[in-house]
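Undergrad: Could you look at this predicted model? Sequence included:
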Amino acid sequence: MVRKTAVTSRHATGSGLKGRRLLALLLLSTVFGGVLPFNGHEAYAQQAANEAVSFRIPAQPLSSAIDAFIRQSGWQISYSSALVRGKMSPGVNGNIAPRSALQRLVAGTGISVSIAGAGSAALVDLPGVAVSIPDDGAIVLDPIVIQSSGESAWGAVPGIVATRSATGTKTDAPLIEVPQSISVIAADEIRQRGAESVKDAVRYSAGVGAGGASSSLRSFDNIEVRGFAPTPLYLDGTYLPYIGDSGGSPQIDPYLLERVEVLKGPSSVLYGQNYPGGMVNMVSKRPTETPLREVIVGSGSHDRAYAAFDFSGPVPRSRDFSFRFTGVATRTGTNIDYTNEKRVMIAPSLTWKPQDGTELTILTHFQKDSGRPDYRPLPYVGTVVSSPLGYIDKDFFSGELDYNNYDRKQSVIGYDFRHEFSDRLSLHHSAKYIYVDDSYKTFFSNGYVTTDGVTDYTMLNRNAYDYASKNTVFAADTNLQLNLKAGEVEHNAIVGVDYKWFKNDYWGYYGWGNTPISITNPQYGTFNRPVLGARWDNRISQLGFYAQDQIKWDKWVLTLGGRYDIARQEDHDTMNSVETEKTNREFTYRAGLTYLFDNGLAPYASYATSFMPYSGFDGNQNPFKPTTGQQYEIGVKYQPAGQNAFISLSAYDLKQQNVPSWDQLGVAHQTGEIHVRGVELEAKATLLDSLDIIAAASYTDSVYSETEDDTQGNKVRYMPPVSASLWAKYNFHTGPFAGLGVGAGVRYSGSGYGDDANSFKYPSYTVFDANLSYEFGSRNPDLDGLLLNVTATNLFDRRYVSGCSYLNGCFYGQGRTIAANLNYRF
């Protein structure tokens, strides 16, 4: 898809009659630009129009043919949506000047091509141009649609291939110029694959994992990147609270997002305290100036019921305001007996643009989740290998119907302000308040019941848990961006300050040695409720000062960044009346160099550092120092000119120091180190405007390189070294199958170790996914905008173990899940 921007009578500068007349003249010059003699402008446009481009556009509806032309040429096309409705294009193939190619696309439709400037044109039906002059003298035109292949780092991605990102630089930067690997999952890709969580969205990304306990904990987005977990989650650059498997984490519905971006490797230089593996940043949908209306209803496996809506556009009778209102309501069971999930979410937002270069956006969302979960770690014997009684059923429920429960209420209120003082200097300021109140009750199975050395493979031991937490985050970020040119050297520099305050109130109720349960004939209703075992009130604050410069000279791009953080941590163990406080001051930095070849290749090399405060004390009662991380990365990115494709290949060497390690006497030492080396390949492309391809492969060698026990040199548990995936979808534009889309995917995860001692491994697995879609408007113009999208995860319903974290902690992967959504855009 391409971004569409409606041109209305809103003026850029000035007000009243003068502004409206100016806008009208500008619009007329766009429509008739190929006719009016603008001398130098015309010559420049003529030169651009005559440069040959390789086109592969089959015969198809004219609207989709224009989409293909925009993607393959990079041109901007203006036209009335009514003008092209119902018309067919004969297509165009070969190395042809864009101007000629566009004329061939509209041949026989009664539409004329008007070249408006370098790389832009208008489609017009001159006798049908409606121009009227009201009493106030303003010229009012019929609505015109401007389609462009342009992309904003904070906006929608045209199709599945992103070319820009703000996560890696805090600026709207081309991905090819960022000297670190970044995976961008666009809203179109999320829709294609039917991802219903951010965890699902990143499944086809290189170096990213969401298996094992992460696949079982459906209420949280636990993600591993480059061998490290948990991966910090951010929403529009703001840290989301997380305290691990104890809950307290918001979960962002992917329907709320334009894109999900995974920055791999240390990210402290821009965001402060973080684990060295990387981070995930989610980019919210924002108000649009083009009217957008979508409603969705859906059904599927496990009694799924789904509804969503998304409305956006200018506020009626207002020139300066636009809005967006998004919502989701869903209810579904899961592949585990008796479990279910429910969600209601609304997200109103508002943008105010009082003048060119000034914009204030208020972003909010409010969400309530509830249901009956089952965390369900299961023994190695009975899942990976058969017990004497066979395998445990993958739909087995190990909890209690009257106990297992999940409830979460989350709120996000924030704003984003941007102001351009000039073409060179701009200000960006944002702030968010995030609140999460949740309660998570479940049973953890703990191996088979053993009596006098005899194991009963029909009965599982259980422990009861009740986690309750209230988490609050306030964060603000302000930076100045300066663009300047000194001779042949260009600078894109930012300097900023950010502040983060995080409060965690936690209650933990534990019921060790609870009633066992039969796996062959479970009887529910007999259990002991847990008692309070932990209560704390923790606070973390961070004040950071950062600076970065992206320096361009000829084809070289040098990225330099540094940051100084003051991080304060207060831990209040209210049950044991213990309070600790500590302040850490850390400097982190990044340096990267990229070379841009004319053919779209961009080799790069970078070095980056990170830090993360760590709670607790060593054997001498000294507070733990922050863990630190360093990464060397080399790679090459490829963005072929004139093609809708992006490919990246990277190799890295990553270390984390100051990792706590315990000796044989149980004494803690902060001398541990984890060493990760890996290679990642990722490619996304749309070929011939019909075939979407997503491919990823990674090798991760993660080792305990320094420890105080006998695990030194062992592989890190829970981290499969090899993974690969491939997704392809073909969309038919012509012929008897016009409007049909067929997609299929395969995911492979290699075998990994299930404990630190490397005493056992869980096996590799391969699963298949699928997609079918149909655009009803391809056959009947009256049904334009109606789309049926059907997705299947684990199509063949394979029983597999997605990972083990200890001998009695193995987790089944998700069974076959089918979802069907009917989307209507109008």
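TA: Here it is on my side, so go on. Model, not experiment: these values are computed from the prediction.
Undergrad: alpha carbons only for contacts and neighbour counts from here, please
TA: Noted.
Undergrad: Show me what secondary structure element comes after the helix or strand that contains A645.
TA: Per DSSP states H and E: A645 is located in strand 644-662. Moving toward the C-terminus from strand 644-662, the next helix or strand (DSSP H and E) is strand 668-687.
Undergrad: chain center to that next one, what's the gap?
TA: The chain centre lies 18 Å from the centre of strand 668-687; the measure is CA atoms, centre = their mean, to the nearest Å.
Undergrad: tell me the angle that strand makes with strand 644-662.
TA: Relative orientation of strand 668-687 versus strand 644-662 (axes from the mean of the first three to the mean of the last three CA atoms, to 10 degrees): 170 degrees.
Undergrad: Where do the strands of the stretch 701-826 of the chain begin and end?
TA: 722-731, 740-749, 752-753, 761-762, 765-775, 786-793, 801-806, 809-812, 817-825 (DSSP state E, counting those that start in this stretch).
Undergrad: So for the longest one, what gets flagged as buried?
TA: Of the residues in strand 765-775, those with enough neighbours to count as buried (16 or more other CA atoms under 10 Å) are 765, 767-775.
Undergrad: Other residues contacting it?
TA: Contact partners of strand 765-775, identified using CA atoms under 8 Å, 6 or more residues apart in numbering, comprise 192-193, 729, 739-751, 784-796, 798, 800-802.
Undergrad: Put this next to the first one:
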Amino acid sequence: MGQAPTCPEIINIKSIHNIIMKYDRILFAGATFAIASIAIPEFLSSEIGYASAENLIQASNQIDSESVEKVQTVENLQQVSTKASGLLAQNATNSVKVTGIKVSPTTNGIEVILETAIGSITPPAPQTSGKLVYFDIPNATLSLPDGDRFLVENPAKGIANVSVSQANASYVRVIVTGVDAVPQASVISRNANPNPVAQTPDDGEEDIVVTGDRAPSYRVPNASVTGTNTPILETPFSVQVIPRDIIRDQQITQVKDALNNVSGVTFGGDVQGRSGNTFSIRGFTGSPVILDGFRRFGSSGEAGTQPNFEVANLERIEVLKGPASILYGAIEPGGLINLVSKKPLATPFYEVELQAGSRNFIRPRFDFSGPLSDDGKVLYRVNGLFQNQNVFQNYTQPDQKYYIAPTIAWKINDQTDLNIAFEYANSTRPATFGIPAVGKGVADIPRDRIITEPSDTVTNTTVNLGYTLEHRFDPNWKLRNAFRYTSYNYDFGVVALPLAFIEATGNVFRVLASQESQNKDYTFQTNVTGEFATGDVKHTLLAGIDYVYRDSRIISAVDFTPRFLNLFNPTYGLVKPSENTLPNFGGSTTTGNSWGFYLQDQISILKNLKLLAGIRYDVLSQRTVNIPGSSTDSGESTLNASAFTPRIGLLYQLTDTLSLYGSYSQSFTPNTATTASGQALEPQRGWGYEFGIKSEFLDGKLFATLAYFDITKQNIAVTDPNFPLFSIASGEQRSRGIEFDVSGEILPGWKIIASYANINGEVTADSDPTIIGNKLFGLPQNSASLWTTYEIQQGDLQGLGFGLGFKYVGDRQGDLSNSFALGSYFTTDAAIFYKRDKWRFALNFKNIGDVKYIESAFGTRGASNNFGDPFTVVGSVSLQF
């Protein structure tokens, strides 16, 4: 064992090739051929460095080849100056300054409002090309707080993005890109100064002073987690999105804090730092967190197998509710969480930020993006940070992290795009354990008390490397091929491991232990999406195949000599031996393969009646070989499972802004337990019904979902009453309830995101009759959240804003036996921020009342109940240039 590596694991392409060829030559060959046949001829024939219409700003990677070809008609544009005198020299005509841009959804499309400090703009005539409409506005210059660019993604239903750029010194270009067709769009101007005065240019070489703001973005109309770019309003299941602006406004640094804004999601703890965050959705534990559609560390969705995720490189967080095996394979029936990474930008973007706060918190961060080639066909983006903070418990090791995530996007030709992404994270942190239950509650001890040793630490290392290749055969059909390599390792030093709590004496039974684990995943995905019609009926077809090969290893060393610690009067200072002197406890290596095949069709039966139907087939195998030690002998076990999982949904749009829907879907996860006869248990099966209503308000600026669901999970492994050392698949759990989520902008500058859930989760079958009817652990019957901000829109205080938030979590049970309870809690957060030119200053106050509460529980009476953070202050200053 030893310390985890402090530098990225070097990925040997030949080794990866050999591994994949060993387990499936056909798949690897097919993927290689697909890349080579599309990319290599274009690469060999391309003229690297050739610039055509170099000042045209690419609105998005979604612009199709026909669009780009038609728009690129302005050759040899002059370099745009960023100085006032430069602009005047380039254009003899007095230009109108655009000082602010707002995007407003309309009934049929979108309206782009250009705010001017003085003067007006004649509405230009639209021009169309492919799936975009663009407007060239003469005698205009951009004077925006973020520089010479404006880009907002998914601002309205059917709109992929809106881009506004300085095409050259004499005109501004507005590009509106549709998702499936040319969008309905218009451009108007509005005087932002109610009392305009004459302005005379300064003779000096001063930078342009800018005012204005960007369009509100608490509302995201589309989500990639659905498998297609279908608007959320038209999907027959519940989807919530946490955009980047909420992450920024709440100064979030952990995914778990962002998910406080979503109904029905509960945090389950971090498994003593080994495997990162665990979550429950609608009461079912082990809901996976995926990154850009890729599962991590196996396909069974088990809890405790996903690392802490960094939010600095995230564009948004998506939550898909209900059984979702149709697209993601073996999964718990509550739902899943999809993290969407930032993508490279076509125009230069640079942002630096410094956060600092309570407990010596410091977090410098950067985000750089732009073109790498003169023709704009190769783009880059890189995010990086360092973080250091003392935890509120009495540990000597701070929580320290290094993170870097570069991405390259290459437009190979007009029909083909390649994206290559890398991510590396290394953290050293305290090996935190929770507190035990005492009687009917948790131990009444100070929040900073620990039951291990102050010097206990764990090191985590994560590496992700992959590509996504997209080829558009025509405007209606697209092929996507993707690969992702993931490596996640953790390594404990010697720690005081709590094994049991003796309530009668108050003593914690501890042993000295060490553990390390290495996990690797190799995932391939290939799918095709197409749009076609059969008569008057329109179809959006999605068909795909995915393959995962997993390799993991875990080994432990334990000295079982008792080291007692009194919970209520602790004395620390254990002398720890060298790690290699601990007795070998044993371990295991596990390898596995899984295949998934799926087919889904979204059918527009009528203009306002849509049917979604699909089915998936999964087959997986797993082999585990024991590493001999004091707890294990040599030996091995195998697991094989397969399942069909359907999904069907119906949605009826009463109006363009109001939808009613109903859906039914299934899920499965393999059981790893065995029967007394040595047979593997049948896979766990889940199914659920959902009915709901979705609506847009205020011209699409505000969006709300109200849903009722009823989910059942069967074949849960429970103790065999006749052979207690073995299991039978007779357990059943049920969860049903209502959820409400709303997000968006109520008035100009006033944004909101809020949620409420009322859920009843219970055990409906078990081999132990005493727990039938018990509540699912960690699940509150009632929970609610609210976050709202207001930013002053004009006047001397323009850019000054305030935020206020609340979170309520009701009583919860600590385990399935319902032997102890976790109390309810109510916390309050607040923020004040100020934006000026390219600067942003913010100060956030979290848990203002310094409420002492239990945030998470892992379902046992042992050391698995964790306090939430105390009162915390975080300040930040950021600059975009």
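TA: Noted; the coordinates are in hand. Fair warning: this is a prediction, and the values are worked out from it, not measured in the lab.
Undergrad: hmm, back to that, need the strands of the stretch 701-826 of the first structure in a markdown table with distance to D245 of the first structure, can you?
TA: Written out in a markdown table, the entries for the strands of the stretch 701-826 of the first structure read as follows (distance: least, CA to CA, whole Å):
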| stretch | distance to D245 of the first structure |
| --- | --- |
| strand 722-731 | 24 |
| strand 740-749 | 23 |
| strand 752-753 | 21 |
| strand 761-762 | 21 |
| strand 765-775 | 25 |
| strand 786-793 | 25 |
| strand 801-806 | 13 |
| strand 809-812 | 14 |
| strand 817-825 | 24 |
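Undergrad: and of those, who's closest to P660 of the first structure?
TA: Of all those, strand 801-806 sits nearest to P660 of the first structure, with 18.4 Å by CA to CA.
Undergrad: if we can go back for a sec, let me know which of the strands of the stretch 701-826 of the first structure is the nearest to I693 of the first structure.
TA: For I693 of the first structure, the closest of the strands of the stretch 701-826 of the first structure is strand 722-731, at 4.5 Å, according to CA to CA.
Undergrad: which residues in the second structure does the closest one match up with?
TA: Residue correspondence for strand 722-731 of the first structure in the second structure, counting by TM-score structural alignment: residues 782-791.
Undergrad: Can you show me the helices along the second structure?
TA: Secondary structure of the second structure by DSSP state H: the helices cover 13-23, 25-45, 65-71, 84-90, 244-249, 255-258, 325-328.
Undergrad: Tabulate these (CSV), appending distance to E762 of the second structure.
TA: What follows is these, written out as CSV (distance: least, CA to CA, whole Å):
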stretch, distance to E762 of the second structure
helix 13-23, 42
helix 25-45, 43
helix 65-71, 54
helix 84-90, 67
helix 244-249, 33
helix 255-258, 24
helix 325-328, 23
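Undergrad: show me the contacts for the spatially most central residue of the first structure.
TA: Taking CA atoms, centre = their mean, the centroid of the first structure lies closest to V260, which sits 1.2 Å from it. Shown in contact with V260 of the first structure (CA under 8 Å, 6+ apart): 184-186, 198, 201-202, 280-283.
Undergrad: What does I182 of the first structure correspond to in the second structure?
TA: In the second structure, the residue paired with I182 of the first structure according to TM-score structural alignment is V239.
Undergrad: So its match is in contact with G335, correct?
TA: No. In terms of CA atoms under 8 Å, V239 of the second structure does not count as a neighbour of G335; the distance is 9.8 Å.
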